[in-house]
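# kindly return the folded structure for what I paste below:
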Amino acid sequence: MLLTAQNNSKSSFSNETIKRIHLLSPGFEIEQDLNKNLSFVGNFGFFPAFYSQGGSLNKRREGIVWAPFIDLQGRYYTNFNRRLDKGKSIENNSGNFIALKLTNYFPSENDEATTDALTIAGFVYGIQRTYWDHFHINLESGLMADLNAAQNDSFVLPWVSFQLGYTF
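Next up, the predicted model:
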């Protein structure tokens, strides 16, 4: 079965405000168009941080800590004209983008583990599509810098993110 983005096309700048709910990292996202190719994205939610503590397998404790986060992005969509020329939709900003990204994970804990605050920033390349008017898929990859690390310990880390959700 071939998946294609929805049939109606946004062919000119329409100053959309797009709202989404994400399922894998439960959260709420708002994307505001600034012009035809630029948008600003704010995402607020909870990230499942997996942990494993202890030595031997029978004494090991494993679980999930839900870390609250805020993610801000400035996106530039690189292929809207090419998608329109091919008769594909750019509705709900279905397209490829590059973005400047800033994410802050707040500290959290459960009965067995805690997570520290983490702030990362960097550049990502992403592919975003909306199918059947509401089904949202987003895949991002890039390089992020840990802004919490001490100056001697600072490092750049690879970033990959996959989101499934519902677009209003």
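# contacts, neighbours, all on C-alpha from now
Fine.
# now do the helices in the protein.
With DSSP state H as the criterion, the chain has helices at 80-85.
# show me what contacts Tyr166?
Listed by Cα atoms under 8 Å, 6 or more residues apart in numbering, the contact partners of Tyr166 are 20-22, 134-136.
# quick one: the strands in the protein?
Using DSSP state E, the strands of the chain run over 17-22, 27-33, 38-53, 61-77, 95-105, 108-109, 114-115, 118-131, 135-146, 156-167.
# quick one more, to check against the first:
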Amino acid sequence: MKKITLLSVIIFSAFYMNAQSGQLVEDGLFKANLLAPGVSYELGIGAKTTLNLEAFLGFALNGGSGRDTNFGLYPGLEADVRQYINFDRRLRKGKNISGNTGNYISFLNQFQFGTPIIGDLEYTSDYYYNAALVYGLQRTYKKGFYFSLAFGPGVFVNEFNTDAGILIDARLGWVIGGRKK
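A predicted model of the protein is given here:
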């Protein structure tokens, strides 16, 4: 058993070191988001590949004339694996790629609870799950300001039904500690 564990560690270490050679993405970016308040961490896992993990708060407001206005803050989680596709072209043109500034394709997963942590507006479903294959772009500027926009076909699931549609995901905020490259 010890030999198998040691062999596994050696193989994994060799794979990890090989994956990190020639890495163009940042090793790790900690970001604060403003549009859907939350935080995310983008971890470099390959030369042009990252794993982005995010925790956020969704906001909903429901009201109108002749009825009560209700609101809610809903916790959510997001994870996506991003493959940056235009780093080489950006470098050839003398453009910036620091802060993972580039275009990417990604498999995006979002999960949001239907019960608010603050407020009294409760959704009919206890959860919402979205999965989509998206094309996105991310830009990070010198002072750490960044924005990201992704869109693509997706599947939207809750406890009552499953629908297909277009997912649009927008982020705006700051890289904490600034760009690393």
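# could I get the TM-score for this pair?
Scored against TM-score structural alignment, normalised by the length of structure 1, the superposed chains reach a TM-score of 0.82; 151 aligned residues with a Cα RMSD of 1.8 Å.
# compare the strands of structure 1 and give me the one nearest Lys86 of structure 1.
Of all the strands of structure 1, it is strand 95-105 that lies closest to Lys86 of structure 1, at 12.5 Å by Cα to Cα.
# whereabouts in structure 2 does that closest one align?
Mapping strand 95-105 of structure 1 onto structure 2 (TM-score structural alignment) gives residues 102-112.
# Pro68 is in contact with Ala49 of structure 1, correct?
No. Shown here, Ala49 of structure 1 and Pro68 do not form a contact pair, counting by Cα atoms under 8 Å, at 10.1 Å.
# those two: which is more packed in?
Pro68 (19 against 13; other Cα atoms under 10 Å).
# how much space between that one and Phe44 of structure 1?
8 Å (Cα to Cα, to the nearest Å).
# which neighbours do those two have in common?
Joint contacts of Pro68 of structure 1 and Phe44 (Cα under 8 Å, 6+ apart) do not exist.
# against Asp71 of structure 1, how distant is Leu34 of structure 1?
18 Å.
# check Phe47 of structure 1 too.
Distance, Phe47 of structure 1 to Asp71 of structure 1, using Cα to Cα: 11 Å.
# counterpart of Ile45 of structure 2 over in structure 1?
Using TM-score structural alignment, Ile45 of structure 2 pairs with Leu34 in structure 1.
# which residues sit in contact with the closest residue to its match other than its chain neighbours?
Distance criterion Cα to Cα, 6 or more residues apart in numbering; nearest residue to Leu34 of structure 1, sequence neighbours excluded, is Asn15 at 6.7 Å. Counting by Cα under 8 Å, 6+ apart, Asn15 of structure 1 makes contact with 32-36.
# likewise Asn130 of structure 2?
Neighbours of Asn130 of structure 2 in contact, by Cα under 8 Å, 6+ apart: 108-111, 154-157.
# just put the residues you listed in a markdown table and tack on neighbour count.
As requested, those are exported to a markdown table (neighbours: other Cα atoms under 10 Å):
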| residue | neighbour count |
| --- | --- |
| Leu108 | 23 |
| Asn109 | 18 |
| Gln110 | 17 |
| Phe111 | 19 |
| Gly154 | 20 |
| Val155 | 16 |
| Phe156 | 18 |
| Val157 | 17 |
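# counterpart of Val175 of structure 2 over in structure 1?
With TM-score structural alignment as the criterion, Val175 of structure 2 pairs with Thr167.
# ah, wrong one, I meant Thr162 of structure 2
Alignment note (TM-score structural alignment): Thr162 of structure 2 maps to Ser154 of structure 1.
# please tell me how far its match sits from Gly95 of structure 1.
33 Å.
# compare these two (neighbour count), which wins?
Counting neighbours by other Cα under 10 Å for Ser154 of structure 1 and for Gly95 shows that Gly95 has the greater number, 25 against 12.
# wouldn't that one be in contact with Gln128 here?
Yes. Here Gly95 of structure 1 reaches Gln128: they are 5.4 Å apart, a contact under Cα under 8 Å.
# which two among the contacts of Asn15 of structure 1 are spaced furthest apart?
Pairwise over the contacts of Asn15 of structure 1, using Cα to Cα, the maximum falls at Gln32 and Lys36, 10.9 Å.
# what's the closest non-adjacent residue to the most centrally placed residue in structure 2?
Centroid-nearest residue in structure 2: Asn52, 4.6 Å away (criterion: Cα atoms, centre = their mean). Nearest non-adjacent residue to Asn52 of structure 2, counting by Cα to Cα, 6+ apart: Glu42, 4.2 Å away.
# quick check: longest helix of structure 2.
helix 2-20.
# mind listing what's buried in that one?
Neighbour counts over helix 2-20 of structure 2 (16 or more other Cα atoms under 10 Å) mark 19-20 as buried.
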